[in-house]
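A.B. asks: give me a model of this one.
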Amino acid sequence: MICLPPSGVNVDLFPWLCWCIWLARNSLTFEKLDLCPEDIICKTLRPAREWQDSQPPKVAQAPNQRRQTSASDQDTVICYTDAAWKPLTGDAGFGWIFQDSTGQTIGQGSSTEPHVASALMAEAIAIREALLHARTLHYSKICIRSDNQVLTKALNSKQHPVEIYGLTLDIETLSSLFSSMQCSFISRSLNISADKLVKSALCNFNSALP
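C.D. replies: All right, here's what the predicted structure looks like:
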């Protein structure tokens, strides 16, 4: 939901609108204060504009400052990431598989975490964990492949969704530690191995719970 001029807000308003509707619901329930739709919209625009204005300005990088490597480079590690999330419990599993330029698996990892707020957040955590693992293995060039198009688009455009703002900043910081880093979207049919790894990790996590 992009707000058109003259509001001056060009960020996604949906999270802010949901938040303000929730606040309006609380006001009606606990304070008997009934806000009209126009007031709710106005209350939505203000924090969204403040958040937009607080973002650092975008600085165009010179071509030689940050070289985006091709995944076909022989020394580039391909990393397939995936996540599984249970909305009823908030439990999430994360997985990543490293492959060399020939398609040979050279490493993999998985982890789990409770109290994850959404599927998008789980996918972002998976990429962050994969990058952390890649650093411990001293990889210098990496190409992340994810089947979450919303996330890959956000990372490539550096438009940080409010829902995962902190995580995307973490990923951006970690990316700067590699000599080159690329993130691309793939279909789920090409991410089957990572999907199986994630579901196995989440299944084992749930089995270990009392």
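
A.B. asks: from here on, just use CA atoms for contacts and neighbour counts.
C.D. replies: OK.

A.B. asks: buried residues of the helix or strand harbouring residue 80, list them for me.
C.D. replies: Residue 80 belongs to strand 77-85 when elements are defined using DSSP states H and E. By neighbour count, with 16 or more other CA atoms under 10 Å as the criterion, the buried positions of strand 77-85 are 77, 78, 79, 80, 81, 82, 83, 84, 85.

A.B. asks: here is the second sequence; please produce its structure so I can put it next to the first one:
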Amino acid sequence: MDCDTGCARCGASEETINHTLFQCHPARQIWALSQIPTALGNFPTESIFANLDHLFWRIPSDYDSSAFPWIIWYIWKAMNEKIFENIDKNLLEVLRLAEKEAQLWQAAQLELQEENHGSVVSTTRSRVREVSLDSNYSGYRCFVDGSWKGSDKFSGTGWFCTSSNGEPPTMGAANLRRSLSSLHTEVEALLWAMKCMIGADNQEVAFYTDCSDLVKMVSSPTEWPAFSVYLEEFHNDKEEFSSFSLSLISRSANVKADNLARKVRTEPSHITYVNNIPQEWLF
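C.D. replies: Reported below is the predicted structural model:
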């Protein structure tokens, strides 16, 4: 049986998945109307791998690219409606629907987070106790913090690490595309600090945070399903340490990490800083 492999929408000789999602004329117009930056020769291209790489990793943080999975899905749905029902969808309407669905999904994750948090609080009535910092310790201490503001384009993450053997303290500060919430940023700060400690081969590390929800989350991961991807990454990284702990401390005891996170959040461009030499602009 002969099959027609051509595109019924634009007449191209071969209708591949990449053609449908990125190169067919209606798809190109939808991407051009979206907030995703397009550039001749860079996106969209004839390679589906290059196109997906662009969407996942190459979009500047100035642009809101969070809706792209829904844009892909609704381009595919519009193609099916044209082929099987002969319905021509308004391209701007397709884009707006995709963006709306993305916003609803993100809002649902926050609601789920709040519901689960409320359930935990109401059933257990437990509080995470702050620990006091003993001057005598072994290995390393790593203080972590995140900084988030809904009106800023970046979230800020910071950590400050001291050593029991008298080495100069090391520190890190990085800004990321703004997360969904302040708690998301706290998790991202911890994960980045853990990776930095692993990279430095610091295997005996006590981490400290002033975010009680973060401590609850890693203690009872099943009660925080909205953060399951983060928690899976946390579990995998935790296995790299010979000794690991995460404890709650007061904000006054976490000033250095807090300053790093707050300062880097307000920087106008992407910054990742890791060093044992303090920089004036960070404090």
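
A.B. asks: now what about the TM-score between them?
C.D. replies: For this chain pair, the superposition-based TM-score is 0.60 by TM-score structural alignment, normalised by the length of the first structure; 140 aligned residues with a CA RMSD of 2.7 Å.

A.B. asks: mean shift between the strand holding residue 80 of the first structure and the second structure?
C.D. replies: Averaged over the aligned pairs, strand 77-85 of the first structure sits 0.4 Å from the second structure after superposition, using mean CA distance after the TM-score superposition for the first structure.

A.B. asks: following element in sequence after that strand, please.
C.D. replies: Reading on from strand 77-85 of the first structure to the C-terminus, the next helix or strand found by DSSP H and E is strand 92-99.

A.B. asks: measure the mean distance from the helix or strand just after that next one to the second structure post-superposition.
C.D. replies: Next helix or strand after strand 92-99 of the first structure toward the C-terminus (DSSP H and E): strand 105-113. Between strand 105-113 of the first structure and the aligned residues of the second structure, the post-superposition mean distance stands at 1.4 Å (mean CA distance after the TM-score superposition for the first structure).

A.B. asks: angle of strand 105-113 of the first structure against strand 92-99?
C.D. replies: With axes from the mean of the first three to the mean of the last three CA atoms, to 10 degrees applied, the angle from strand 105-113 of the first structure to strand 92-99 works out at 170 degrees.

A.B. asks: residues touching strand 105-113 of the first structure, excluding its own?
C.D. replies: Contacts to strand 105-113 of the first structure, defined as CA atoms under 8 Å, 6 or more residues apart in numbering, come from residues 91-100, 130, 133, 197-198, 201-202, 205.

A.B. asks: at 10 Å what do you get?
C.D. replies: Applying CA atoms under 10 Å, 6 or more residues apart in numbering, the contact partners of strand 105-113 of the first structure are 77-85, 90-100, 122, 125-126, 129-130, 133-134, 137, 194, 197-206.

A.B. asks: okay, the angle between that strand and strand 77-85?
C.D. replies: 30 degrees.

A.B. asks: map residue 229 of the second structure onto the first structure.
C.D. replies: For residue 229 of the second structure, the equivalent position in the first structure is taken to be residue 166, counting by TM-score structural alignment.

A.B. asks: now do the contacts for its match.
C.D. replies: Residue 166 of the first structure neighbours (CA under 10 Å, 6+ apart): 124, 160, 172.

A.B. asks: and those residues as JSON lines, adding neighbour count and distance to residue 142 of the first structure?
C.D. replies: Formatted as JSON lines, those follow (neighbours: other CA atoms under 10 Å; distance: CA to CA, whole Å):
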{"residue": "124", "neighbour count": "27", "distance to residue 142 of the first structure": "16"}
{"residue": "160", "neighbour count": "20", "distance to residue 142 of the first structure": "21"}
{"residue": "172", "neighbour count": "16", "distance to residue 142 of the first structure": "13"}
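
A.B. asks: thanks again, I'm all set now.
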